[in-house]
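> fold the following and give me the result.
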Amino acid sequence: MPKGRIEHVNLTVSDIERSADLFRELLGWQQRWRGMAQRGGETIHVGEADTYLALYTDGKDHAGQQKGKPMNHVGLLVDDLDAAEQMVVAAGLEPFGHDDYEPGRRFYFFDWDGIEFEVVCYG
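Presented below is the predicted three-dimensional model:
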């Protein structure tokens, strides 16, 4: 039986610099690649060796995208939930939905474009 994992998620955002900076700070990620997108616009890949977020912008304002159309949220695993929450707040974003159930503690936040993220810590 084949095995697999998510290699990347491609997200449309209004400001790729701002979004890339958030994930570099929040998750300790690096910029893996940057360039023009196939059909116009620009993309930054930010992540680790095997996984990343492809942040795409076409120069339009995507603030207030409707949650759940079609994606509900992106889950991010961190080793220090409290420090992660402080970074989210420092970025001017509002954590909510704090909870603690298996497999770990978590909170949620919406980025500037209305994309929801779940931040979870197993430890």
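
> CA only for contacts and neighbour counts going forward, please
Will do.

> show me where this structure has strands.
Along the chain, the segments classed as strands by DSSP state E run 8-12, 30-36, 42-47, 52-57, 74-77, 96-101, 104-110, 116-121.

> got the ones you listed as CSV, with distance to R24 and mean neighbour count columns?
Shown next, in CSV, are the strands of the chain (distance: least, Cα to Cα, whole Å; neighbours: other Cα atoms under 10 Å):
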stretch, distance to R24, mean neighbour count
strand 8-12, 15, 15
strand 30-36, 6, 14
strand 42-47, 7, 22
strand 52-57, 11, 22
strand 74-77, 12, 14
strand 96-101, 21, 12
strand 104-110, 16, 19
strand 116-121, 14, 20
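
> one more, so I can put them side by side:
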Amino acid sequence: MSEKPASTIDPGVRIGHVHLKVADLERAVPFYRDILGFEETYRRPGAVFMSAGGYHHHIALNTWESRGGQPPAPGTTGLYHIAILYPTRRLLADALRRLIDAGIPLDGASDHGVSEALYLRDFDDNGVELYWDRPREEWPRDESGGIKMKTEPLNLRDLLAELETEVA
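Alright, predicted model coming up:
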């Protein structure tokens, strides 16, 4: 007898890796490797696979259909951004420091109540969100207990101050 599917997706389901079409691997790889700090795990013709912590890959960059191509025009469909989750606020602050040191501009920085996020573009104009989640018990809730997200400016000086505090 087959198991009846659940009405909602199992909470253990996760979104795994992302493949990004890029125009030039030698231009794209330094952004993810040298600036964000991902490690190259595997390379094959037309593709580079990268990870955090030795996983097979979190991000793959490929030119299989896009070598020499242009970013999609505004007003077209496609990927809005990839989101990279940092485990702590301090590590998000370190990512911000890396971006500043590399001269990478931000498109925005927001406090969403449940998370704090930095928004930017990679060298192929792909949207990238770098964020950390606050502990669930700190998430803002409405009167019925539902999540009440917001979008307010993120204080970048306050975020960078995380790097000045001693790690226990």
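
> could I get the TM-score for this pair?
After superposition, the two chains reach a TM-score (TM-score structural alignment, normalised by the length of the first structure) of 0.76; 117 aligned residues with a Cα RMSD of 2.4 Å.

> still on that earlier bit, could you export the strands of the first structure as JSON lines, including distance to M1 of the first structure?
JSON lines is the format used below for these (distance: least, Cα to Cα, whole Å):
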{"stretch": "strand 8-12", "distance to M1 of the first structure": "22"}
{"stretch": "strand 30-36", "distance to M1 of the first structure": "30"}
{"stretch": "strand 42-47", "distance to M1 of the first structure": "28"}
{"stretch": "strand 52-57", "distance to M1 of the first structure": "25"}
{"stretch": "strand 74-77", "distance to M1 of the first structure": "26"}
{"stretch": "strand 96-101", "distance to M1 of the first structure": "31"}
{"stretch": "strand 104-110", "distance to M1 of the first structure": "29"}
{"stretch": "strand 116-121", "distance to M1 of the first structure": "29"}
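
> tell me which of those lies nearest to A84 of the first structure.
For these, proximity to A84 of the first structure was assessed by Cα to Cα; strand 116-121 is nearest, at 7.9 Å.

> now that closest one on the second structure. Mean distance?
Mean deviation of strand 116-121 of the first structure from its aligned counterpart in the second structure after superposition (mean Cα distance after the TM-score superposition for the first structure): 0.9 Å.

> report the buried residues of the lengthiest helix in the second structure.
Assignment by DSSP state H gives helix 89-102 as the longest helix of the second structure. Neighbour-count burial for helix 89-102 of the second structure flags 89-99 (criterion: 16 or more other Cα atoms under 10 Å).

> would you list those in TSV and tack on distance to A117 of the second structure?
As requested, the buried residues of helix 89-102 of the second structure are arranged in TSV below (distance: Cα to Cα, whole Å):
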residue	distance to A117 of the second structure
R89	10
R90	13
L91	12
L92	8
A93	10
D94	13
A95	11
L96	10
R97	14
R98	15
L99	13
